[in-house]
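*Asks:* What follows is a protein structure lacking sequence information:
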């Protein structure tokens, strides 16, 4: 029959017949593969259940770690760091387990992730070094939030310990971000870890000064300051016979938070007391002798 002789009714009938054939084929395939469909359906349901239950368990374990570490009075930043790391590790295992339930070869998947991780690691060596240093800082706890430290050439109060860097606030209110590897790779001086600190002052006086009188004046100034601790006692002694002066060391002990106020007060009070006692504080000088 030529195309010109095909009527719309015949065309519609042919389309309906083709649709019926497709439906029948689909029904036949479903009837012939019911076991396979049920198996895949159960696997998908199991994978979804694994994901849901795993996420819930990961959250519970993370909260448990958070609660335990908080009770141990660890730094809040470290508590958050550890609890989140635990959660992400558990979630990674849950995802791999869920993929295994739906037939994904997890061994190959892990191998691919390992290769990708190696490539990323080579490209991000510095970042991974900072991450590893951050983990060690969390474990070793050389400092915590709020403590005043000196590290990587920067002095300031610790604001937070992050995954790749530690943030400090300097005494003049500068916000400084220091890479964790730079901190862990050098000396760390923690000024806040101990409750007390010693102030070390060097006071130079003239060679003509009475040493006993000078020592008595220095001791009286230090003992008059109410913030200076009685125990351990203050040390006042001759430390050096320098080129232009006799140098005394003055070493009182104070609470950590009083260090700078007491240091400034003592410097001013010592200068005034020595002036009142007629004891000269020399400056660098040179004697010139003229031979006639």
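*Replies:* All right, it came through fine. From a predicted model like this one, the values you see are computed outputs, not experimental measurements.

*Asks:* make it CA atoms for all contacts and neighbour counts henceforth
*Replies:* OK.

*Asks:* Helices along this structure, start to end?
*Replies:* 8-32, 34-71, 76-101, 106-123, 125-140, 180-184, 211-224, 259-276 (DSSP state H).

*Asks:* Can you list the helices and strands that the second one packs against?
*Replies:* Just to be clear, that refers to helix 34-71. helix 76-101 (3 or more C-alpha pairs under 8 Å, 6 or more residues apart in numbering; DSSP states H and E).

*Asks:* Taking helix 34-71 as reference, get the angle to the helix it packs on.
*Replies:* 170 degrees (axes from the mean of the first three to the mean of the last three C-alpha atoms, to 10 degrees).

*Asks:* for helix 76-101, packing partners?
*Replies:* If contacts are counted by 3+ C-alpha pairs under 8 Å, 6+ apart, helix 76-101 sits against helix 34-71, helix 106-123, strand 154-161.

*Asks:* In it, which residues are buried?
*Replies:* For helix 76-101, burial by neighbour count (16 or more other C-alpha atoms under 10 Å) applies to 78-84, 86-87, 90-91, 94-101.

*Asks:* got it, and stretch 173-186?
*Replies:* Across stretch 173-186, burial judged by 16+ other C-alpha under 10 Å covers 176-184.

*Asks:* Go through the helices and strands packed on helix 76-101 and pick out the most buried.
*Replies:* Greatest average neighbour count among the helices and strands packed on helix 76-101 goes to strand 154-161 (a mean of 21), per mean count of other C-alpha atoms under 10 Å.

*Asks:* Presented hereafter is structure B, for comparison with structure A:
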């Protein structure tokens, strides 16, 4: 028992001696590496902030500005890490070789994730849309809230967030209506009414609708000729974040304008004619065999 205890004490003394020798020999190098790392971290943050502010002054897209700032911070931190490791005598060559080998295996395991990152980089660089645009892709639509390397976040008027992996966006057909969404409405008037008057009334009722701008005025005209009346078509650009509220208000204004000015809005009718002559002939023919 005493012999075993003595061996454990000897091992503990050896470990203690190794730790003391390590700190005696490398204490200044470790402190220097920590100091370099802390200064590098501060410098990386400062460089990132300066580059982000510079991009904003140049009026670059917010997503692209954040990406450039983050990339610059990562580059600075990698350089600082190489310097800090060299300070304590650690060579990064074997480390890079190990990272390369691990990257090959990890790349095969996370192909989907890497494809999302690649697609995200493509979106950030080519900018088919930016934050604030309204897009439709893969059967979903909404206003772009955030563009990350792995995914894009859309939102709508109800506050619902839609997260789309970037690999499902790149290579697909994208409809970009920027910050607006097109509403296509239709209302019928009787053939006895003046369509020019109806078009004028509808245009005036929508002229001061919230969100309507001079460069996106409502388009109003004869859409087609229906069975029961003339159909007036309305194309209206509405801000995406107020779409349904303004759509309902536009319908209310159109209806009120036509009703106030006694413009008849027809309703579906079906005319049924009974041909008595044919019935009589048919009835007399069917009764002759019984007579």
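*Replies:* That came through, no problem. The shown structure was predicted, so the numbers you read here are calculated from the model rather than taken from an experiment.

*Asks:* Would you format the helices and strands packed on helix 76-101 of the first structure as a markdown table with distance to residue 134 of the first structure included?
*Replies:* Compiled in a markdown table, those are given as follows (distance: least, C-alpha to C-alpha, whole Å):
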| stretch | distance to residue 134 of the first structure |
| --- | --- |
| helix 34-71 | 17 |
| helix 106-123 | 16 |
| strand 154-161 | 7 |
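
*Asks:* Pull the contacting residues for residue 138 of the second structure.
*Replies:* 168-169, 172 (C-alpha atoms under 8 Å, 6 or more residues apart in numbering).

*Asks:* now for residue 132 of the first structure: what does it line up with in the second structure?
*Replies:* Using TM-score structural alignment, the partner of residue 132 of the first structure in the second structure is residue 118.

*Asks:* Please tell me how far the residue nearest to its match when sequence neighbours are not counted sits from residue 120 of the second structure.
*Replies:* In space, not counting the residues next to it along the chain, residue 118 of the second structure is nearest to residue 149; the distance is 7.6 Å by C-alpha to C-alpha, 6 or more residues apart in numbering. Separation of residue 149 of the second structure from residue 120 of the second structure (C-alpha to C-alpha, to the nearest Å) stands at 4 Å.

*Asks:* between the two, what contacts are shared?
*Replies:* Overlap between the contact sets of residue 149 of the second structure and residue 120, as judged by C-alpha under 8 Å, 6+ apart, is given by residue 166.

*Asks:* Would you format the helices of the first structure as JSON lines with distance to residue 148 of the first structure included?
*Replies:* Below are the helices of the first structure laid out as JSON lines (distance: least, C-alpha to C-alpha, whole Å):
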{"stretch": "helix 8-32", "distance to residue 148 of the first structure": "71"}
{"stretch": "helix 34-71", "distance to residue 148 of the first structure": "22"}
{"stretch": "helix 76-101", "distance to residue 148 of the first structure": "16"}
{"stretch": "helix 106-123", "distance to residue 148 of the first structure": "33"}
{"stretch": "helix 125-140", "distance to residue 148 of the first structure": "15"}
{"stretch": "helix 180-184", "distance to residue 148 of the first structure": "14"}
{"stretch": "helix 211-224", "distance to residue 148 of the first structure": "25"}
{"stretch": "helix 259-276", "distance to residue 148 of the first structure": "12"}
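
*Asks:* who wins for proximity to residue 244 of the first structure among these?
*Replies:* Proximity to residue 244 of the first structure (C-alpha to C-alpha) singles out helix 211-224 among those, at 15.1 Å.
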